[in-house]
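Chemist: sequence-free structure coming up:
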């Protein structure tokens, strides 16, 4: 059946989620198209989409308990309807349950057939009944979660009389926190139950907007000082996007940048740099930071992706000291650089609270392939560094294969020496103030010896 043209927030997000269901677990990045929607409906559609993506496996487990056949066997529009409906009932409790169920059922009938609407109605009413029988409690503080506990981003949890989650161990924890089970197993094996639990719970937190480079003397009721000096938090709520634009317009040297992400370039502040290269510049946040930290240096930036390179040129128009070049021209433009930053593609396991899609596709590409790609980039980066110059290897990963082991490989294979390295676990748990939030990541400073 041809999809009806979305006219409401729920219809728009449901159509968007049909495509996501077909892709899962390899979800693409993207928000709900807002064409034809009011600002309020765009906001609601965005919130529903984010709730589903953040808690996909949790929602699927709760829905599955109300089914007599596997969730994966249902038609994609029906799966989308049940996920979105369950997300609103479980995670957006200010929305009236009857409105959630009724509109979802109407869409399902129109999108599929009347019988499918009846099926969605029955399942979602069972989910609503489960929410009605659950108790909202403070989340348990032990190294594991209680069997029937569904932790929430505010530090509380739904406790169900009958657990919808899997058996003991990683499979249950994966459903409770909505992570790929092999990632949960990996973290438990490498870091122990308590640290793994905290990492998984951190990823349930709604990340704040973090500013770097705002004046320390700035007084603004919408801003709060971050726990780490030099950073501010923008309070959420109505008008946050407009406030974000206003702040960036008034303070053109400010950046939206997490404190952990900023630490890689900050580690180079005391170096004597005449030419610096940002080899994987993306949209230019670290490039702008390089220009700020090394104001007298020539900064050359590039990216292998044409779309990101276009965005990079646009983002850096206000920085005349930065030269953006095609990736294929980088050797000619910046040979014998004093400093090369390689912020390499990675598994994103330090930023899963922001990169919701990565928590499900961990392992799809395979760490071995990522490690191989990173080594190719690092080899090319090392070729640009003059003898005695420096290479920064940076990731937003927590995995040693992408971090410490890569630095050791570079030292052996590329004639480098590890001068300094730092691995940072993410901070901030559900219920903590947003000023405590920080992503996880890693960086190493290497010196070229030959």
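Modeler: All right, it came through fine. Keep in mind that this is a model prediction, so the values were computed, not measured.
Chemist: Please count neighbours and contacts with C-alpha atoms only from this point.
Modeler: Will do.
Chemist: what's the helix or strand for residue 120?
Modeler: Following DSSP states H and E, one finds residue 120 within helix 114-133.
Chemist: chain center to the longest strand along the chain: distance?
Modeler: Using DSSP state E, we find that the single longest strand of the chain is strand 385-395. Remark: strand 385-395 is offset 27 Å from the chain centroid, using C-alpha atoms, centre = their mean, to the nearest Å.
Chemist: Remind me what it packs against, helices and strands.
Modeler: Judged by 3 or more C-alpha pairs under 8 Å, 6 or more residues apart in numbering; DSSP states H and E, strand 385-395 is in contact with strand 337-343, helix 367-384, strand 441-448.
Chemist: that older thread, list the buried residues of the helix holding residue 120.
Modeler: 116-117, 119-128, 130-131 (16 or more other C-alpha atoms under 10 Å).
Chemist: Stretch 302-311 too?
Modeler: 302, 303, 308, 309, 310.
Chemist: Of those, just say which sits nearest to residue 17.
Modeler: residue 308 (25.6 Å; C-alpha to C-alpha).
Chemist: Wasn't that closest one part of a strand?
Modeler: No - assessed by DSSP: H, G, I helix; E, B strand; the rest coil, residue 308 does not belong to a strand; its assignment is helix.
Chemist: Verify the contact between it and residue 280 for me.
Modeler: No - look at residue 308 against residue 280 with C-alpha atoms under 8 Å: they stay out of range, at 9.6 Å.
Chemist: before we move on, back to that, among the buried residues of helix 114-133, which one lies nearest to residue 292?
Modeler: Among the buried residues of helix 114-133, and counting by C-alpha to C-alpha, the member closest to residue 292 is residue 131, at 50.8 Å.
Chemist: how about the nearest residue to the closest one, chain neighbours excluded?
Modeler: residue 90 (6.7 Å; C-alpha to C-alpha, 6 or more residues apart in numbering).
Chemist: Quick check: the gap between that neighbour and residue 108.
Modeler: From residue 90 across to residue 108, the span is 20 Å (C-alpha to C-alpha, to the nearest Å).
Chemist: hang on, the earlier thing: now the buried residues of helix 114-133 in JSON lines, with distance to residue 271?
Modeler: Listed next are these as JSON lines, based on distance: C-alpha to C-alpha, whole Å:
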{"residue": "116", "distance to residue 271": "64"}
{"residue": "117", "distance to residue 271": "64"}
{"residue": "119", "distance to residue 271": "65"}
{"residue": "120", "distance to residue 271": "62"}
{"residue": "121", "distance to residue 271": "64"}
{"residue": "122", "distance to residue 271": "65"}
{"residue": "123", "distance to residue 271": "61"}
{"residue": "124", "distance to residue 271": "60"}
{"residue": "125", "distance to residue 271": "62"}
{"residue": "126", "distance to residue 271": "62"}
{"residue": "127", "distance to residue 271": "58"}
{"residue": "128", "distance to residue 271": "59"}
{"residue": "130", "distance to residue 271": "59"}
{"residue": "131", "distance to residue 271": "57"}
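Chemist: Use this one as the comparison:
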């Protein structure tokens, strides 16, 4: 499926399409292809995308024409060939010859010799490739782990050089798919058994008893357990955000930025068929995603609404027991799963997202009833969107930061200190980079 991979990579670069969407569309069209072919296609597309900066660094070393000046198709072909040679268990000759063949088939026969020459040079030199100089550590991290230099500098400033490198390295590691058991209909043990019977490799989660990781599956929709709503795809970091919420039977829970609904349905599961979860998001596309998952998971105590979180809903003032505020963010904690986030995000956007969070928070805190709580979480590592906004909440609302220590698994206890929040670190923790905090609205005196 090299031709399909080439089309996808060109689509991502030329049309700025998100890689997981472009890849997913192709996999859907080829859902009945052999699992090995689909896996090869996915690995090639994801690998080229996540290592693009490093691949261009290597290719520029051996090409007389810089990659930025190459035609998009030739640039993508060279990246594909280089990735197969350096990172995949593919015969070097096959990687080169297939790239040449594709160049000819796509009308670039006159450049096929150039493609062949560059790739065969990499084959000859792959045991002595150039290495970036560590003296300029931000540039070293940028090239080695394929992240923009501004982002490597930001993470070094916020976390230190050693932790920044650990995080970036972890994003390049293969990671299984994490799921949450729908405890309303099945136990984790029974779900594990069902999945294994369908040929799926299953491991228990690191932190939570109802979390599992799965691998060696062809297509999620082919699993009967998925179609029957027995589990939801949800990283353990996201599951922890609901775990620390003190959700009790009969509670009214509001999830303000809910798509695709992971926390919504986790909260519904905790209600055991009682109470209500109001699940909202901005667009019809996002609410349709939630509705789709609601139909599959069969939760009767969930209501889905399209609503702009920036607009105050007077009918909800002081009515919510638990507010789930997993707000729009830069997503820097999930770069290992969405590997083009790092290329699309800018420093300006980080500031804009932090301000957007504050604008939303200035509205939604009012929905929490006295004695109720708000979980403020994000899937980013940027402290401007996390810790600084905790301080903003404390200074601009009556909400009071409270400890989440008692709700954490033993392996994570002691990490919140006196600050009352948890920053999960990729490479250090066995999950995505995620930030979790908990606030309480004081009782009226």
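Modeler: Received it, and whenever you're ready, just let me know what you need. None of these values were measured; they are calculated from a predicted model.
Chemist: contacts for the longest strand of the first structure?
Modeler: Residues outside strand 385-395 of the first structure that contact it (C-alpha atoms under 8 Å, 6 or more residues apart in numbering) are 264, 335-346, 348, 378, 381-382, 402-403, 407, 441-450.
Chemist: hmm, which of these are the buried ones?
Modeler: Judged by 16+ other C-alpha under 10 Å, buried ones among those: 264, 336-346, 348, 378, 381-382, 402-403, 407, 441-448.
Chemist: Check the secondary structure at residue 49 of the second structure for me.
Modeler: helix.
Chemist: Check the burial of the residue opposite residue 291 of the second structure in the first structure once aligned by counting its neighbours.
Modeler: Counting by TM-score structural alignment, residue 291 of the second structure lines up with residue 313 in the first structure. By other C-alpha atoms under 10 Å, 19 other residues sit near residue 313 of the first structure.
Chemist: In a strand, residue 313 of the first structure, correct?
Modeler: No - checked against three-state DSSP, residue 313 of the first structure lies outside a strand; its state is helix.
Chemist: Please name the spatially closest residue to it (chain neighbours excluded).
Modeler: residue 324 (6.4 Å).
Chemist: What's the local residue count around that neighbour?
Modeler: Residues near residue 324 of the first structure, counting by other C-alpha under 10 Å, number 25.
Chemist: Roughly how far does the residue nearest in space to the middle of the second structure sit from residue 164 of the second structure?
Modeler: Centroid-nearest residue in the second structure: residue 334, 3.4 Å away (criterion: C-alpha atoms, centre = their mean). Distance, residue 334 of the second structure to residue 164 of the second structure, using C-alpha to C-alpha: 14 Å.
Chemist: The residue nearest to the centre of the second structure pairs with which position in the first structure?
Modeler: For residue 334 of the second structure, the residue aligned by TM-score structural alignment is residue 351.
Chemist: and the residue lying closest to its match once chain neighbours are set aside, how many neighbours does it have?
Modeler: Among residues not flanking residue 351 of the first structure along the chain, residue 439 sits closest, at 5.5 Å (C-alpha to C-alpha, 6+ apart). Per other C-alpha under 10 Å, the neighbour tally for residue 439 of the first structure reads 24.
Chemist: contacting residues for the alignment partner in the second structure of residue 439 of the first structure?
Modeler: Residue pairing (TM-score structural alignment): residue 439 of the first structure is matched to residue 432 of the second structure. Residues near residue 432 of the second structure by C-alpha under 8 Å, 6+ apart: 235, 236, 237, 333, 334, 336, 379, 424, 425, 426.
Chemist: of those, closest to residue 134 of the second structure?
Modeler: residue 426 (22.0 Å).
Chemist: How many residues are close by the closest one?
Modeler: 24.
Chemist: Look up how far residue 92 of the second structure lies from residue 118 of the second structure.
Modeler: 13 Å.
Chemist: try residue 1 of the second structure
Modeler: For residue 1 of the second structure, the distance to residue 92 of the second structure equals 17 Å [C-alpha to C-alpha].
Chemist: Which residue of the two possesses the greater neighbour count?
Modeler: A direct count of neighbours by other C-alpha under 10 Å for residue 1 of the second structure and residue 92 places residue 92 higher, at 19 against 14.
Chemist: residue contacts, that one?
Modeler: By C-alpha under 8 Å, 6+ apart, the residues touching residue 92 of the second structure are 84, 85, 123.
Chemist: With distance to residue 274 of the second structure added, can I get those residues in a markdown table?
Modeler: Formatted as a markdown table, those follow (distance: C-alpha to C-alpha, whole Å):
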| residue | distance to residue 274 of the second structure |
| --- | --- |
| 84 | 53 |
| 85 | 56 |
| 123 | 62 |
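Chemist: which residue lines up with residue 117 of the first structure in the second structure?
Modeler: So residue 117 of the first structure corresponds to residue 112, using TM-score structural alignment.
Chemist: Spit out the contact partners of its match.
Modeler: Contacts of residue 112 of the second structure (C-alpha under 8 Å, 6+ apart): 100, 101, 103, 104.
Chemist: ok, it to residue 14 of the second structure distance?
Modeler: Taking C-alpha to C-alpha, one finds residue 112 of the second structure at 21 Å from residue 14 of the second structure.
Chemist: Same question for residue 425 of the second structure.
Modeler: Taken as C-alpha to C-alpha, the span from residue 425 of the second structure to residue 14 of the second structure is 33 Å.
Chemist: which one of the two has more residues nearby?
Modeler: More neighbours surround residue 425 than the other of residue 425 of the second structure and residue 14, with 21 against 11 (other C-alpha under 10 Å).
Chemist: can I assume the more buried one is in contact with residue 167?
Modeler: Yes - applying C-alpha under 8 Å as the test, residue 425 of the second structure and residue 167 come out as touching, 7.0 Å apart.
Chemist: and the closest residue to residue 319 of the second structure other than its chain neighbours, how many neighbours does it have?
Modeler: Spatial nearest neighbour of residue 319 of the second structure, chain neighbours left out: residue 369 (5.0 Å); criterion: C-alpha to C-alpha, 6+ apart. For residue 369 of the second structure, the neighbour count with other C-alpha under 10 Å is 22.
Chemist: gap between the equivalent of residue 369 of the second structure over in the first structure and residue 326 of the first structure?
Modeler: Using TM-score structural alignment, the equivalent of residue 369 of the second structure in the first structure is residue 386. According to C-alpha to C-alpha, residue 386 of the first structure stands 21 Å off from residue 326 of the first structure.
Chemist: can you check residue 250 of the first structure too?
Modeler: Distance from residue 250 of the first structure to residue 326 of the first structure, by C-alpha to C-alpha: 31 Å.
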